[in-house]
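Visitor: quick one: sequence plus predicted model below, questions after.
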Amino acid sequence: MSEGKGNGKGAGAGAGTSAARARLLATATRIFYAEGIHAVGVDRIVSEAEVTRATLYRHFAGKEELVLACLGQVDQGMRAGVEAAVREAGPSAADAVRAVAGFITGGIRSEGFRGCAFLNAAVEYPDPDHPVHQAVLAHRQWFLERVTELLARVAGEPAEEAGLDFVMLRDGAMAAGCLSDPELVSATFLRGVDGVLRALES
C-alpha cells in the first residue's frame, strides 16, 4: 500500500507515505479504542491524523481495511508483549504464566484502559463471518494456544481446560477493569491465575 515501495520517487517520498500511514494507524487505533469503531467516521480520523482523504485511500481501501490494520497492529503488540514477558521470566513455566498475567494487569492499570480491543470489536461486529470478527477470533485462538502451551509445561501434560480457565479469567478482568477499581481487579485476576497454577502443580 505504501507509495514509497517501488514507486521510483526516492527515499524521501517513501518516508513521507510511511509516516502518513503510521499516523493514520496510530490515530485510528487510539480513537477507535477510546470511542468505538462505528462511532468514528473517516473524516474525524483524517482530520486528527492531519492527512487528506486521498492519502487515507491510497493506503487503505476503506474504513474496514483500516480497522483490520489497527487490530493487526494491536495483535502484534500483544504478541510482542507476551513473548517479552515469557523471556524475562526465565526457564520456569509457572513464572512465565505469572509474567503473562502481569503483562495483562499492566494494561488494566494503564491510563485510558477501556477493556480488550478485540472483545470491543467483536461486540461491534457480531457477524461471525465478517473479516473483523474473524480477526478477533484469530487473535483469541493464538492467545489461547500460547497460554495453554505454557500451562502444559507446568503440568507436564496437556492443559486445555486450564488454558480455557486462564482466558476466561482474563476476559473477566478485562471487562471488570474498566468498570471498577483496576487495582482490585488486577489482584483478583492474579489470585485466580495462582489458583490455576496450584491445581496443575498439585
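Guide: Looks like it came in fine.

Visitor: only C-alpha atoms from now on, for both contacts and neighbour counts.
Guide: OK.

Visitor: can you tell me how far the nearest residue to Thr52 once chain neighbours are set aside sits from Leu137?
Guide: Residue nearest to Thr52 in three dimensions, not counting chain neighbours: Val46, with 6.0 Å by C-alpha to C-alpha, 6 or more residues apart in numbering. Distance, Val46 to Leu137, using C-alpha to C-alpha, to the nearest Å: 28 Å.

Visitor: now swap in Leu164 and tell me
Guide: Separation of Leu164 from Leu137 (C-alpha to C-alpha): 14 Å.

Visitor: now do Gly81 against Ala49, distance only.
Guide: From Gly81 to Ala49 the distance is 26 Å (C-alpha to C-alpha).

Visitor: please apply the same query to Leu150.
Guide: 40 Å.

Visitor: which of these two has more neighbours?
Guide: Leu150 (22 against 19; other C-alpha atoms under 10 Å).

Visitor: just say helix, strand or coil for that one.
Guide: Of the three states, Leu150 takes helix under DSSP: H, G, I helix; E, B strand; the rest coil.

Visitor: wait, doesn't it sit right on Asp95?
Guide: No. The pair Leu150 / Asp95 is not scored as a contact, 9.7 Å apart, by C-alpha atoms under 8 Å.

Visitor: find residues that contact each of these two.
Guide: Common neighbours of Leu150 and Asp95, counting by C-alpha atoms under 8 Å, 6 or more residues apart in numbering, are absent.

Visitor: what's the neighbour count on Gly172?
Guide: Count around Gly172 with other C-alpha under 10 Å applied: 14.

Visitor: host element of it?
Guide: Element membership for Gly172 (DSSP states H and E) is helix 160-177.

Visitor: which strands and helices sit next to that helix?
Guide: Packing partners of helix 160-177 (3 or more C-alpha pairs under 8 Å, 6 or more residues apart in numbering; DSSP states H and E): helix 93-108, helix 131-155, helix 182-201.

Visitor: most packed of the ones you listed?
Guide: Of all those, helix 93-108 has the most neighbours on average by mean count of other C-alpha atoms under 10 Å, namely a mean of 20.

Visitor: give me every residue that touches Glu183.
Guide: Per C-alpha under 8 Å, 6+ apart, neighbours of Glu183: Arg109.

Visitor: and it, how far from Asp171?
Guide: Counting by C-alpha to C-alpha, the gap from Glu183 to Asp171 is 16 Å.

Visitor: now swap in Ala19 and tell me
Guide: To Asp171, Ala19 is 34 Å away according to C-alpha to C-alpha.

Visitor: got another one to weigh against that:
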Amino acid sequence: MTSETGVRPSEARRRLLSTATRIFYAEGIHSVGVDRIIAEAAITRATFYRHFPGKKDLVLTYLREVHEMDRSATDAAIAANPAPVDALLAIAHGIAQGIQSPGFRGCAFLNAAAEYPDDDDPVHQEIIAHRQWFLDTLTGLMADVDPETAEPAARHFVMLRDGAMASGCLFDPTLVAETFVRGIEGLVRTRSASYQRKV
C-alpha cells in the first residue's frame, strides 16, 4: 500500500524520522516546526499524521532511535571486549570518536533536557530513562573492576563523558577527546589496581 504521493508508509516514516533526527540534533527541537520536517522529508501532512499523532510523538521516537544507536554501540563494545576494563575503555573510545565526528553538536539527550526541563514531561522521562540505562550499564562493568566503588566510579565516568560532550562543541574536539580518554583510563585503571591490591 502506498500513500497519495506514491511513498510506502514504512519509507515515509523512515524519511520523516531521518529528517527529524538530522534537524533536531543540528538545530534543536523547539525551533523546528512540523511544517519544515514535512517539507524536507517530501511527504504530505496527512502522511505525517498517519505515522505520528503530533510533534511530541516524533520527538519521543527520535530520542528512542538515538538511544538504540547508543545501546547498539555500547553492546558491541562490551561483546568485543570480554574483560570489563577493556569494555569500559572501548566505550570511552567510541564516545571520543563521536566527539570528533563531523557535525558533532553534543549529547542529543543533554540538548533535549535543556528544552524539556519538566520532570513530568514524557520527553524528559525518556531522557532520564536513557541516562539511567547508561549509568546502570557502567555500574555493572565497574562492579567487575572493583565492587566497592562501582556506583561512584560509574557516576564519575558519566560526569567525565557529559563534560567532554559539552567541551567538544566549544574547544578543539581532538584535544577534548584525548583528554576524556585519558581521564577514563586513569579512573578505570586506578580502580582496577586498587581492587587487585585488596584481594
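Guide: Arrived safely, thanks for sending. Worth saying up front: this structure is predicted, and the values here are computed from it rather than measured.

Visitor: need the helices and strands packed on helix 160-177 of the first structure in JSON lines with distance to Leu68 of the first structure, can you?
Guide: Shown next, in JSON lines, are these (distance: least, C-alpha to C-alpha, whole Å):
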{"stretch": "helix 93-108", "distance to Leu68 of the first structure": "21"}
{"stretch": "helix 131-155", "distance to Leu68 of the first structure": "6"}
{"stretch": "helix 182-201", "distance to Leu68 of the first structure": "28"}
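
Visitor: distance check, the spatially closest residue to Ala89 of the first structure that is not a sequence neighbour against Val147 of the first structure.
Guide: Spatial nearest neighbour of Ala89 of the first structure, chain neighbours left out: Ala96 (5.1 Å); criterion: C-alpha to C-alpha, 6+ apart. Distance from Ala96 of the first structure to Val147 of the first structure, counting by C-alpha to C-alpha: 9 Å.

Visitor: with Asp75 of the first structure instead?
Guide: Counting by C-alpha to C-alpha - Asp75 of the first structure and Val147 of the first structure are separated by 15 Å.

Visitor: and if you look at Arg53 of the first structure?
Guide: Look at Arg53 of the first structure and Val147 of the first structure: by C-alpha to C-alpha, they are 41 Å apart.

Visitor: try Cys116 of the first structure
Guide: From Cys116 of the first structure to Val147 of the first structure the distance is 17 Å (C-alpha to C-alpha).

Visitor: Ala138 of the first structure now?
Guide: Ala138 of the first structure is 14 Å from Val147 of the first structure, where distance means C-alpha to C-alpha.

Visitor: same check, this time on Asp194 of the first structure
Guide: Distance of Asp194 of the first structure to Val147 of the first structure, given as C-alpha to C-alpha: 14 Å.

Visitor: mind telling me what Asp171 of the first structure corresponds to in the second structure?
Guide: In the second structure, Asp171 of the first structure lines up with Asp162, judged by TM-score structural alignment.

Visitor: contact partners for the residue lying closest to that match once chain neighbours are set aside?
Guide: Spatial nearest neighbour of Asp162 of the second structure, chain neighbours left out: Cys107 (7.7 Å); criterion: C-alpha to C-alpha, 6+ apart. Contacts for Cys107 of the second structure (C-alpha under 8 Å, 6+ apart) come out as 162, 165-166.

Visitor: corresponding residue for Cys107 of the second structure in the first structure?
Guide: With TM-score structural alignment as the criterion, Cys107 of the second structure lines up with Cys116 in the first structure.

Visitor: repeat that for Gly98 of the second structure.
Guide: In the first structure, Gly98 of the second structure lands on Gly107 (TM-score structural alignment).

Visitor: the closest residue to its match other than its chain neighbours: what's it in contact with?
Guide: Distance criterion C-alpha to C-alpha, 6+ apart; nearest residue to Gly107 of the first structure, sequence neighbours excluded, is Phe113 at 7.0 Å. Under the criterion of C-alpha under 8 Å, 6+ apart, the neighbours of Phe113 of the first structure are 107, 177-178.

Visitor: just say helix, strand or coil for Phe113 of the first structure.
Guide: coil.

Visitor: cool, Ala61 of the first structure as well?
Guide: With three-state DSSP as the criterion, Ala61 of the first structure reads coil.

Visitor: could you find the counterpart of it in the second structure?
Guide: Counting by TM-score structural alignment, Ala61 of the first structure corresponds to Pro53 in the second structure.

Visitor: tell me the counterpart of Ala77 of the second structure in the first structure.
Guide: Residue pairing (TM-score structural alignment): Ala77 of the second structure is matched to Ala85 of the first structure.

Visitor: oh sorry, the question was meant for Val181 of the second structure
Guide: Checking TM-score structural alignment: Val181 of the second structure goes with Leu190.

Visitor: contacts only, for the closest residue to Ala92 of the second structure other than its chain neighbours.
Guide: Among residues not flanking Ala92 of the second structure along the chain, Val181 sits closest, at 6.0 Å (C-alpha to C-alpha, 6+ apart). By C-alpha under 8 Å, 6+ apart, the contact list for Val181 of the second structure reads 89, 92-93, 96.

Visitor: before we move on, the earlier item: any idea how far the residue nearest to Ala89 of the first structure lies from Ser186 of the first structure?
Guide: 17 Å.

Visitor: for Ile45 of the first structure, same thing?
Guide: Distance, Ile45 of the first structure to Ser186 of the first structure, using C-alpha to C-alpha: 33 Å.

Visitor: give the contact list for Cys70 of the first structure.
Guide: For Cys70 of the first structure, the contacting residues are 25-26, 28-29, by C-alpha under 8 Å, 6+ apart.
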